[in-house]
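In: okay, predicted coordinates and the sequence, questions at the end:
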Amino acid sequence: MTRIAHTDLDVFPLALGGNVFGWTADRDESFRILDAFHAGGGNFIDTADSYSAWVAGNAGGESERIIGAWLADRKPDGVTVATKVSQHPQFKGLAAANVRAAAEASLERLGVESIDLYYAHFDDAETPLEETVTAFGQLVSDGLVRYTAVSNYSADRIREWVRIARDLGVAAPVAIQPHYNLVHREIEDDIVPVAEELGLGLVPYFSLAKGFLTGKYRSTEAEGEASPRAAAAAQYATPQGLQILEVLERIGAAHEVSIAATALAWLRAKPTVIAPIASASKLSQVPDLLDGGRVELTADEVAELDAVSEWTPTDM
């Protein structure tokens, strides 16, 4: 387990992404995935109030409802649930009243007394940051939220949030959720230094580069496939991207784990990373995620992956 700094949250070092629940994984399959993850030692689940409003017939909150139903039915011990606010169709933005209403709605869907980790999902330029920081602090003071965090914020805005929180004497963020993986390393120039400076933990999303780092998609021809996942992953299937997969495959074989598990292990080895987020839309994908939370790469293996991934695809 890994302790999130400034908290009493001990989490498995791989967070199960809930974005697929109610989308590519129906309720029954979601329960099977959650059961297997928990049985394998996983206790960290990540979702958002907006998941999955983009699906025809959905309104947002579907993932939270499935997770809440699973929690109520299984009553698992020691599970940490993170969710987010600002993108639900009925609760857009980070104005104080909206943050409060959205948190209350998430609590109802999850069926819990307090949210373990509550993220500002995206920055809201139309709302004064002090108003948002105050609102998040009030949620903690009132017991609706245990700890706060930010996602998709710039380095400067993270520093400003923490400064305001300290000036006001309210809860400051304990974690940052950024886009980070072997083919998207730009945050090492700005977000990682901020996390190190302020003692915040990283919980990266798109840890498997939209599926590319599973090794399943190795041709740009996938762009013509019907699957949105295949088309999204195919953009990384450049010569450099394929070199990364080759190294991942070789290192993974040495540890008897998959390409995906090896890519997740590389992220876990990076400074300030607490737990990468990865989703499973099928029960059969869960073992790779659990392996990704356990396998330990050597310093030489991490360095080799660092070297082969020192490039940035264009328009990614």
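Out: Perfect, I can see it now.
In: please count neighbours and contacts with C-alpha atoms only from this point.
Out: Fine.
In: please name every helix or strand in contact with whichever helix in the chain runs longest.
Out: Identified as the longest helix of the chain according to DSSP state H is helix 239-255. Where contact means 3 or more C-alpha pairs under 8 Å, 6 or more residues apart in numbering; DSSP states H and E, helix 239-255 is packed against helix 259-268, helix 299-308.
In: and if we set it to 7 Å?
Out: Here helix 239-255 touches helix 259-268, going by 3 or more C-alpha pairs under 7 Å, 6 or more residues apart in numbering; DSSP states H and E.
In: and the helix it packs on, how far out from the chain middle?
Out: 14 Å (C-alpha atoms, centre = their mean, to the nearest Å).
In: for it, name the packing helices and strands.
Out: For helix 259-268, the elements it packs on are helix 239-255, helix 286-292, judged by 3+ C-alpha pairs under 7 Å, 6+ apart.
In: in CSV: those, plus mean neighbour count and distance to residue 85.
Out: Below are the helices and strands packed on helix 259-268 laid out as CSV (neighbours: other C-alpha atoms under 10 Å; distance: least, C-alpha to C-alpha, whole Å):
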stretch, mean neighbour count, distance to residue 85
helix 239-255, 18, 33
helix 286-292, 22, 26
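In: so for residue 160, which of the ones you listed sits nearest?
Out: Closest of the helices and strands packed on helix 259-268 to residue 160 is helix 286-292, at 33.5 Å (criterion: C-alpha to C-alpha).
In: ok now the closest one, how far from the chain's centre?
Out: For helix 286-292, the separation from the chain centroid amounts to 15 Å (computed by C-alpha atoms, centre = their mean).
In: can you check stretch 28-46 too?
Out: Stretch 28-46 sits 15 Å away from the centroid of its parent chain (C-alpha atoms, centre = their mean).
In: quick one: closest of the helices and strands packed on helix 259-268 to residue 10.
Out: Nearest to residue 10 among those is helix 286-292; the distance by C-alpha to C-alpha comes to 16.1 Å.
In: below is structure B, check it against A:
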Amino acid sequence: MTQLLDAATTSAFVAPRRRRIGSSDLRVFPIAMSGNVFGWTADSESTIGILDEYIGAGGNFIDTADSYAAGRSEHMIGRWMRSHRNRDAMVIATKVGKSANNPGLTARAITRAVEASLERLDTGHIDLLYLHVDDDSVPFEETLLAVDELIRAGKVRYFGAANHTGNRLIEARIASAQLDVAQMVALQNHYNLVHRSEYEEGLAAVALRQNLAVMPRFALAGGFLTGKYRSRLDLMRGARARDAYPYLNRHGLRVLAALDQVAAAHNTSVATIALAWLLSKPLVVAPVVSASRPEQVESLTAAASIQLTRQQATELDRVSAR
């Protein structure tokens, strides 16, 4: 570990570069700001402060869904963009399939959901549309044709998947080729230092073959990888601690100990290093993170400027492996 620290002290910050989303022409800041708490644990004032801090750090990629706070998240993001007159500078991703008003991925549900999202976001187009669920009750052909029609109409620019298995992504790619319609460019999936196998042992190979940009969600394991939950007492004090609870074990604490060492070497936070580890992985374009208060944003966006040494990345790989 001493060698790890010595090597780290000579590493330097690098300027964040925007990364390309798959085969699209979308280029984004390497950290996506999630709107999942907007209208829920973050009120209007906090949401404005969070987004202001984010763009102040160079951010341009906002991720939301029509189901977040029953659509209030999209409303709040739309109002913020309108007040700042910055829609053209932002890349907006939203998801359809889980809302109470337009559930599922039938052609009718997708079309209605996108129209509603466009109205709430106060925009003429969605840059990246995710299929928020894998609705196997609907033939992929129907879903893909509906999305392609929205793309041809200019209401959606590109699309991707969330919560899909590797096999289902392969099915979708085959169907897209047969129908000669737009293909997915992005994948949003559960991936972080304490939840690796689901992505690395299945989805990663499919994403590579299909040139999908990977946007890890739960990138900080429900707050566990911020380092604030290290005992059962800590869990009792956290309003959203149930998301971190599964990771408070020997394995999770070993990961936090390794993160502590690397964070100290870079004079930064545990959360920053956990995100920097994700950004060091092939195909990962922008982990999706959330903040409930503006002061939390800095440690998230700082990850885009951290360059882990080879020794640090290898040690984090080793400690987090199961």
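Out: Looks like it came in fine. Given the structure is predicted, the values throughout are model-derived calculations rather than measurements.
In: quick check: the longest helix of structure 1 aligns to which part of structure 2?
Out: Counting by TM-score structural alignment, helix 239-255 of structure 1 falls onto residues 250-266 of structure 2.
In: list of residues touching the helix or strand containing residue 46 of structure 2?
Out: Using DSSP states H and E, the element containing residue 46 of structure 2 is helix 44-56. Under the contact criterion C-alpha atoms under 7 Å, 6 or more residues apart in numbering, helix 44-56 of structure 2 has outside partners 38, 76, 80, 293, 294, 297.
In: let's see that with 8 Å instead.
Out: By C-alpha atoms under 8 Å, 6 or more residues apart in numbering, the surrounding residues in contact with helix 44-56 of structure 2 are 33, 38, 60, 76, 80, 291-295, 297-298, 301.
In: tell me where the stretch 51-200 of structure 1 has helices.
Out: Counting by DSSP state H, counting those that start in this stretch, the stretch 51-200 of structure 1 has helices at residues 62-74, 96-110, 129-141, 155-168, 191-198.
In: let me see the contact set for residue 137 of structure 1.
Out: Here residue 137 of structure 1 is in contact with 165, 170, 171, 172 (C-alpha under 8 Å, 6+ apart).
In: counterpart of the third one in structure 2?
Out: Put plainly, it is residue 171 of structure 1. Under the alignment (TM-score structural alignment), residue 171 of structure 1 pairs with residue 182 of structure 2.
In: for the spatially closest residue to its match that is not a sequence neighbour, give its distance to residue 155 of structure 2.
Out: Once flanking residues are discounted, residue 182 of structure 2 sits nearest to residue 148: 5.7 Å by C-alpha to C-alpha, 6 or more residues apart in numbering. Residue 148 of structure 2 is 10 Å from residue 155 of structure 2, where distance means C-alpha to C-alpha, to the nearest Å.
In: middle-most residue in structure 2, spatially?
Out: When C-alpha atoms, centre = their mean is applied to structure 2, the residue found nearest the centroid is residue 288 (2.3 Å).
In: quick one: it and residue 215 touch, right?
Out: Yes: contact criterion C-alpha atoms under 8 Å: residue 288 of structure 2 and residue 215 qualify, at 6.3 Å.
In: mind checking the SS state of the counterpart of residue 204 of structure 1 in structure 2?
Out: Alignment note (TM-score structural alignment): residue 204 of structure 1 maps to residue 216 of structure 2. Put simply, residue 216 of structure 2 is strand when judged by DSSP: H, G, I helix; E, B strand; the rest coil.
In: what about residue 216 of structure 2, neighbour count?
Out: 26 (other C-alpha atoms under 10 Å).
In: helix or strand for residue 41 of structure 1, which one?
Out: In this structure, residue 41 of structure 1 sits in neither a helix nor a strand according to DSSP H and E.
In: need the counterpart of it in structure 2.
Out: Using TM-score structural alignment, the equivalent of residue 41 of structure 1 in structure 2 is residue 58.
In: who's in contact with the residue nearest to that match when sequence neighbours are not counted?
Out: Among residues not flanking residue 58 of structure 2 along the chain, residue 29 sits closest, at 7.0 Å (C-alpha to C-alpha, 6+ apart). Residue 29 of structure 2 makes contact with 16, 17, 18, 19, 58, 59, 60, 61, 286, 304, according to C-alpha under 8 Å, 6+ apart.
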